[in-house]
Structures are given as structure tokens and as C-alpha cells.
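> quick one: sequence plus predicted model below, questions after.
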Amino acid sequence: MNEIGLSLDTVWMLLAAMLVFFMQPGFALCEAGFTRGKNTANILMKNFVDFMFGSLLFFFLGFGFMFGSEGAGFIGMPNWGDLSFYKGDLPVEGFLIFETVFCATSATIVSGAMAERTKFSMYLVYSAVISLFIYPIEGHWTWGGGWLCNDAADSFMMTTFGDVFHDFAGSAIVHSVGGVLALIGAIALGPRIGKYAKDGKSRAIPGHNLTMAALGVFILWLGWFGFNPGSQLAASGEVNRVAISHVFLTTNLAAAAGGVATMFLTWWKYGKPSLSLTLNGVLAGLVGITAGCDLVSPVGAVVIGFVCGLVLVYAIEFIDHKLHIDDPVGASSVHGVCGILGTLMTGLLSTSNGAFYGGGWGFFGAELFGILVIDLWAAACGLALFYGIKKLHGLRVGARVEEEGLDIYEHGESCYN
């Protein structure tokens, strides 16, 4: 029976990995649809690069940094393609693939905020650094047995908060890190030509294909059923069956609530329900629930999704109109703001130890501390990475390339004739 159970768990993990991999075309279509047609080939190419580079670099080094056991809880050992250090019950090759698709997602988030004006050669550099270094190290702190998830009685987290940091599937580890890096990258690049008038007023630059963007969001919604339930990493036995079913439900409810909240808020604010913002509202709900999808009740999931869907609209407005940071797809709001918000709300709404369920404020403190540490790491790395590239080689294409489109100048071909 144990052998059958392990086989079922392995198949479930690999199926979930396939669903998460399918999020790559979801991100590609969503990003391409929200931007202009003259940059579509560039955007599609970048999404392929994220997975190609991520797969190789995570295999050779990133997986070791993230799941290696040496380094006093702050960094794992590099493996250089030797996976013998991994001692888990699941086949190491399967677990590596599952973690690889998560790594690629973190890098992909950044490309949307920096779309339509980034040198492709420099995109290769920062995508590689995210996959090789930034994501695996903070991933080690949290999912790889590092200090933020060390539940030993004398550990820092337990003595300080009485609990450890919890992020079931990556609201903080994947999405907020991607969102913070996206924000810093967009700041380093500067806005697209024509985005802001001389008086500072923001001008809309509509995407060229909302049908493509909508299809991308539907694909992402589907892929999230691998992202969240797959993080259980097991399907055999009653406990796992119940856990996966619960996570499926909370994930879907939060997505629906996020979309509904954004739809009605935009209807009220702008006089018409916005499709483009509602698509991001669905993603906001999905990002928000990812940290605590295993711990919150179905009603709690609706609350998280609804709050994230509302906050998203104001976050996009604030970043665009007040901060004058040009994020073409709203990645910093969807993934950054809602990733942080969902992680914090897990500390409030967890039915086992949340502050609103009589668990005290220790778990919330652990969640707050964890998200601060993780995102400060991402911010510090992002500042060094993007401004280092900008200083040494230049991050942005020339004005003529940007105005005429990156497809022809960067790739010598166009998606549309």
C-alpha cells in the first residue's frame, strides 16, 4: 500500500507540475494582450526564455541553493547537477521539475512590468539572476528548511513569535518577490514614451488584444489548480484527499470573489465594468489566497479574494497616477501588493491559529516578519541588479526602437503582417 500511495503522490505531483507549466502560456498571452501588437514577438520570446533559462539554471545550481541542507538555514549547498543530496520520499527528479515550474513563474512576473522598452539581451541577464540566486535563496529560508520555517523550540521564529512563517504555495515566496522586483525594474526603466503628459497626467496605452489577455487569465486560473493544490505534494490517504479538495475550493472562491469585487468597484468608480481590470481582479484573488489556501475556511477565502480585488484597483491607480511608475500589466499591484496582503490576511484568518480565530497575534507577527524579510531581500537584490545593469550596459532600448516596436529591431520578425 505504501508503494501504491507513493506512486499516486508522484503522479499527482507531476500532474500539478504540468498545470503550473501551463501557466507560462497563460502569462505570455495575458502580457501580450495587455500590451501593443508591435511588441508581441518580444513578449512571447521572453516568456520562453524564462522557462528555458530557469530550467537549466535551477537544475545546475538553484535547486541546491534552495533545498540543500548546509549553510545554517540561510542558503543551501549548490549541486552542479548532482541531486544526491536530496533525501525526500518523492523521486528527486519529479520534485525538481515541480519546483522548477515555480521558479520560472517568479521570473515571468517581472517581464510584464518591464514590457515594451527593455533590451532583450539585458532581459536574459536579470531573468538568469532571479532563477539562479534571488528566488532560490529566499525559497530556502521558507520551503527549503531554512530559518523562517525552523520550528525547533529554540529557533529564532519560535522564541520570537511562537510560530513559524507559513506560505503554502507562494503568495510571498513567488508572487510578492516577483511583484517587488517588477516594481523596481519598472522604476529603473522609466515610463514608456508618451505615458505621462508634461503636467504629469497619466495617459492610457491600451493593449492590442483583450481576447488574448482574457484567454491568458482563464489559463492561469486553470493552472492555479496545480499551483495551490499541487503544493500538498501528496494525494494518497484521507488527509491528503481532504486537503487537496479544500485547497481547490478556497482557490476557486478567492478567484471568483476577486473578479466580482473588481468588476463592481470599477462599475461604481468609472461608470462601466472594466474587463481589463476585472481580469486582474481574478488574478489578485488567486495571488492573495495562495499563502493560506490550506488554513482558511471557504468564507475566509471569499474575504481574502474580495479584499484583494478591491485593493487592486486602488493600488494600480496609486502606482500609476501618484507614483508615476509605468507598469503596463499591473504586475506590481497584482503580485506584489496582493501577495503581501494575502500573506498578512492568512495570519488573521487561519482557522487554526489566526488572530481573528482566537489564536493570538504570534502567527500574524510571524507572517508580517516573514513578508518583510523576503521582500526586503527582493528589493535589495532588485536595486543592485537593475541599477547595476543600467549603469554598466543600459537597460532600455533606444527611442526609435521603442516607438517602432521591439519585434523587428530585437528579433527581426513580427507576429502580425
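Great, that's in hand. Being a predicted model, the structure only gives us computed values, none of them experimental.
> only C-alpha atoms for contact and neighbour calcs from this point on.
OK.
> what's the burial count for the nearest residue to residue 284 once chain neighbours are set aside?
Ranked by C-alpha to C-alpha, 6 or more residues apart in numbering and with sequence neighbours excluded, the top spatial neighbour of residue 284 is residue 334, at 5.0 Å. Using other C-alpha atoms under 10 Å, residue 334 is surrounded by 31 other residues.
> and residue 372, by the same measure?
Neighbours of residue 372 (other C-alpha under 10 Å): 14.
> can you check residue 78 too?
Using other C-alpha under 10 Å, residue 78 has 22 other residues around it.
> the nearest residue to it once chain neighbours are set aside sits in which helix or strand?
Closest residue in space to residue 78, ignoring its immediate chain neighbours: residue 64 at 4.3 Å, by C-alpha to C-alpha, 6+ apart. For residue 64, the element it lies in under DSSP states H and E is helix 63-67.
> let's bring in a second one:
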Amino acid sequence: MKKTLPLIASLVSLAALPAMAQDAAPAEAADAVSADVVYIFNTLLFLIGGFLVMWMAAGFAMLEAGLVRSKNVTTQLFKNVSLFAIAGIMYWIVGYNLMYPGDGWTVPGVIGQLFSPKAMDPVGAGDVTAGYSAGSDFFFQLMFCATTASIVSGTLAERIKLWPFMIFTVILTGFIYPIEASWQWGGGFLSEMGFSDFAGSTLVHATGGFAALAGAIVLGARYGKYRPDGRQHPMPGSNLALATLGTFILWLGWFGFNGASQLALGSVNDAADVSRIFVNTNMAASAGAVAAIITSQLMFGKIDLTMVLNGALAGLVSITAEPLTPSVFAAILIGGVGGAIAVVVVPMLDKMKIDDVVGAIPVHLVAGIWGTIIVPATNPDTSFITQIIGVAAIGAFTFVVSMVIWMVLKATMGIRVDQETEINGLDVSELGMEAYPDFVQAK
């Protein structure tokens, strides 16, 4: 990987030359518009982007419901609803101003304002000078916070207790995610260093992946997943139609995730950039899916649909760190490498006996790191050293804090269901209901 990275970076750099030349050229002056119009269009971008990213919650729910066994589907659906609700409350109470403290840092550049609920605009009194409504910004940023928790849900499926998971979600969405995201998006020390993560390949996706990895290590693999002889026991999902639907929902939602991260739609140039982001996002996803098709055929002798679905998602994660500056060909290269990563990393995790039920660690963690580190190949305002430092800082903070929290939860209340419950399925024991009761044989 170390030998191939410079080659890949060179190819991406060459592919991106037209884009960099275009960005360097003087932009033509756009027709002047009123501050009211700018305010309205920027607010509209945040709101549309926000509900598209919220739609990704449905995508995660369907993807996870399809990739877990039928006896655990209801539990996964509940987790996705509960984590979204928890994120909404925690992000308002503490998360938003912890992430965007302005001049009110508790620890300058590191920790923002603690327990300072987000204030909305008064009824009928929007602040035009802000450029967008306070509510639209909060709504949009909240959706990213909830996405981080969704990543953890899938990895730890089929063996984690519900209450410990929800307690961890409170800490992740209220504190861990807002603190590390403030280092970049809130004007913290990584932003001052020149670190760049446009829409969150590391700030959102790798963060969720690091939290999930820590949880998977502490929690352990599912019963019977890895045999004493070193072989693994396949545990196929219950419904690949749902998993495919979930992937397409996530693909659609990603246009809001990346496109609205432009944070402006009040000028001709901003509108053009949002359109460019949409195109690059789609091309990276397409390349990720195709790369996963080819890689799974070469590695396993046949195409694996679950790998293809995750390949598309890995392509999306990879381009999220910088969806604006690459040329279309560069976006294809970036997304394609991400898709191949999603396939190659799975057996590596199995060799380490790290049980990731839905493949979130390869998709969100590893592909997220790849997408962040390769940013300087298309964005000349960044450097590989700074990107690596940023990934390392965010990764170390998230992984260590998550590991400590998981270990404390394990020692105090236990985080794993007993073996009998795991064998019978969590739906009946944890919730007392099943997703597919008509298919259960009468006892």
C-alpha cells in the first residue's frame, strides 16, 4: 500500500489538472443579488440537504435489516430509530455549541462550549446578515451527528444489549463527535493547521468506524462466527432486497450530504459547484460498485452482492472528503480505490476475528481514511502530512475514548447478551416481538 499510494496520488493529480486550472482561473463576477435572496437560497440548501441526509437514516435501517439474520431485524430497526432520536436531543442540549463555539471555547481550539443549548431565530425574525437561518444550520448539522451513530449500530449487531448501546450513543452524539468535529469545522486546531475534510470522510465516517472498531473489540465476535480451526461460519443476512434498497436510499441521501456541504447557494458559482459535487459524488459511487464487482470476482471466484453494495458506499465515503476539486476521472479513481478497499479489508478483519456484521469498518473507517489522505492529490491547498496528522488525531481520540467507555459499560452493566439469547435472537428477548412472525413455526 505504501508503494502504490504515490502512484495513485500521481494518477489522481494528473486527472485533476483541468479542475485545478479551472479553480485557479478568475471567476466571472456573478450578477448581484439581494441579501434576502442569498439568505433564502442558502437556507433552502441547508433544509433540502438536511432532509436528504435524514433519509439516509432510513437507508441505514434498511441496509442493516437486510444484512442481519431475521431473528435480529426488529432490534436493528429499533436501534436506528432510537439513535436518531437520542442524537437529536443530545446535539441540541450540548453538541451543537460544543462543535461550533464561535469565540466561546472552553479549551481554545480543542473543547467548545459545554451545555449551551442551541438558540433558534425568533419567530418571524430571521437574521439576514448571518446568510442563512439558525434553524436550517442546526437541522443540517444534526443529521451528520446522527449518521455517525448509525455506523456503530451495524457493526455491533446481533449480540449487544440495547441499553448499553443507547448510553454509548448519548456520549457519542453529545460529546465525542462534536468535540472532534469542532477541531476542523468549528475552527479548532486542525482547521488552523490546514487540515481539510469537506463533508466528513474522517470527521463523520471514520469517527463512526473508530467507535465501532473499539466496540467490536470489547464486545467480541458473534457466537459460532469463528471456529477453533480458524475457519469462519457464514451468517448470511435475512433480506438482500432490503439491503439493496437501503444502499440506494443512502446513495440518494449522499447528494445532500456532500452537495449541501458547499454551505452556499446564493450565487451562480455556488450553484455550479453544488452541481459539480453531485456529479463527482455519483461517479465515485459508480466506480466503487464496479471496482467491488471486479475485486470480488478476482478474490472469491464469483460476484458477491453484499460486497458490491458496500463497494458503492465505500466509493461515496471516499469522495466525501473532497467532492469539489477532483475532475470526473479523478473522482472515478478515488471511488474505485474505495470500492476495492471495501472488499479487500473484509477477510483481513476475519483473520483478526473482528466481527463486523454489515462491513461498516471497511466502508466507513478504512475508505474514509483513504478519502481523507488522498485530498491533496486534487486540492493544492492541503498537504499529505497535515491530512495524516488530522486523521491520526481524530482516530486516536475517538478510538481511545470509545474503548474506555465500552470497557466501563462492560464492567458495570455488561454490554453483551447471554449465549442462549444470542442463539434465539435478540428480537424476542430484548423487545418481545419479531419482524417476521408469520414465518415462525408454531412451538
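Right, received. Where do you want to start? This one's a predicted model, so the numbers in the text were calculated from it and none came from an experiment.
> picking up where we left off before, map the residue nearest to residue 284 of structure 1 across to structure 2 for me.
In structure 2, the residue paired with residue 334 of structure 1 is residue 363, using TM-score structural alignment.
> how close does that match sit to residue 136 of structure 2?
According to C-alpha to C-alpha, to the nearest Å, residue 363 of structure 2 stands 29 Å off from residue 136 of structure 2.
> try residue 337 of structure 2
According to C-alpha to C-alpha, residue 337 of structure 2 stands 34 Å off from residue 136 of structure 2.
> for residue 292 of structure 2, same thing?
Counting by C-alpha to C-alpha, the gap from residue 292 of structure 2 to residue 136 of structure 2 is 37 Å.
> can you find the partner of residue 383 of structure 1 in structure 2?
Residue 383 of structure 1 maps onto residue 403 in structure 2, by TM-score structural alignment.
> its match - nearest residue in space that isn't next to it in sequence?
Spatially, and ignoring its direct neighbours in sequence, residue 403 of structure 2 is nearest to residue 214 (5.0 Å; C-alpha to C-alpha, 6+ apart).
> distance check, that neighbour against residue 235 of structure 2.
Note on residue 214 of structure 2: its distance to residue 235 of structure 2, by C-alpha to C-alpha, is 22 Å.
> the two: which has the busier surroundings?
residue 214 (21 against 13).
> which position in structure 2 aligns with residue 349 of structure 1?
Under TM-score structural alignment, residue 349 of structure 1 pairs with residue 378 in structure 2.
> next, the contact list for that match, please.
Residues in contact with residue 378 of structure 2 (C-alpha atoms under 8 Å, 6 or more residues apart in numbering) are 12-13, 16-17, 20, 325-326, 330.
> before we move on, back to that, residue 282 is in contact with the residue nearest to residue 284 of structure 1, correct?
No - counting by C-alpha atoms under 8 Å, residue 334 of structure 1 does not reach residue 282; the two are 9.3 Å apart.
> now which residue in structure 1 aligns to residue 171 of structure 2?
Taking TM-score structural alignment, residue 171 of structure 2 has residue 129 as its aligned residue in structure 1.
> which strands or helices does the helix or strand containing that match pack on?
For residue 129 of structure 1, the element it lies in under DSSP H and E is helix 120-129. Judged by 3 or more C-alpha pairs under 8 Å, 6 or more residues apart in numbering; DSSP states H and E, helix 120-129 of structure 1 is in contact with helix 40-57, helix 362-392.
> and the helix or strand just after it with helix 120-129, angle?
Downstream of helix 120-129 of structure 1, the first helix or strand assigned by DSSP H and E is helix 135-142. Calculated by axes from the mean of the first three to the mean of the last three C-alpha atoms, to 10 degrees, helix 135-142 of structure 1 forms an angle of 20 degrees with helix 120-129.
> now for the next helix or strand after helix 135-142 of structure 1, which elements pack on it?
The helix or strand immediately downstream of helix 135-142 of structure 1 is helix 156-161, counting by DSSP H and E. Applying 3+ C-alpha pairs under 8 Å, 6+ apart, we find helix 156-161 of structure 1 packed against helix 362-392.
> which residues of the stretch 1-150 of structure 2 fall in helices?
Counting by DSSP state H, counting those that start in this stretch, one finds helices in the stretch 1-150 of structure 2 at the ranges 4-15, 17-24, 35-67, 73-90, 96-99, 134-155.
> average offset of the longest one relative to structure 1?
When structure 1 is superposed, helix 35-67 of structure 2 averages 0.6 Å from its matched positions, counting by mean C-alpha distance after the TM-score superposition for structure 1.
> and for the aligned partner of residue 213 of structure 1 in structure 2, nearest residue in space, chain neighbours not counted?
Alignment of residue 213 of structure 1 against structure 2 is given by TM-score structural alignment, with residue 243 as its counterpart. Nearest residue to residue 243 of structure 2 in three dimensions, chain neighbours excluded: residue 63, at 4.0 Å (C-alpha to C-alpha, 6+ apart).
> burial of residue 384 of structure 1, as a residue count?
12.
> please apply the same query to residue 256 of structure 1.
Neighbour count for residue 256 of structure 1, taken as other C-alpha under 10 Å: 22.
> that one matches what in structure 2?
Checking TM-score structural alignment: residue 256 of structure 1 goes with residue 286.
> so who does that match touch?
312, 315, 332, 335.
> try 7 Å
Under the criterion of C-alpha atoms under 7 Å, 6 or more residues apart in numbering, the neighbours of residue 286 of structure 2 are residue 312.
> now it: how far from residue 423 of structure 2?
Applying C-alpha to C-alpha to residue 286 of structure 2 and residue 423 of structure 2 gives a distance of 38 Å.
> again, but for residue 231 of structure 2
Per C-alpha to C-alpha, residue 231 of structure 2 is found 19 Å from residue 423 of structure 2.
> pick out whichever of the two has more residues nearby.
Of the pair residue 231 of structure 2 and residue 423, residue 423 is the one with more neighbours under other C-alpha under 10 Å, namely 15 against 11.
> once you drop chain neighbours, what's closest to that one?
Excluding the flanking residues, the one nearest residue 423 of structure 2 by C-alpha to C-alpha, 6+ apart is residue 223, at 7.7 Å.
> count of neighbours near that neighbour?
Quick note: residue 223 of structure 2 (other C-alpha under 10 Å) scores 15 neighbours.
> now stretch 222-231 of structure 1: which residue numbers in structure 2?
Stretch 222-231 of structure 1 maps onto residues 252-261 of structure 2, going by TM-score structural alignment.
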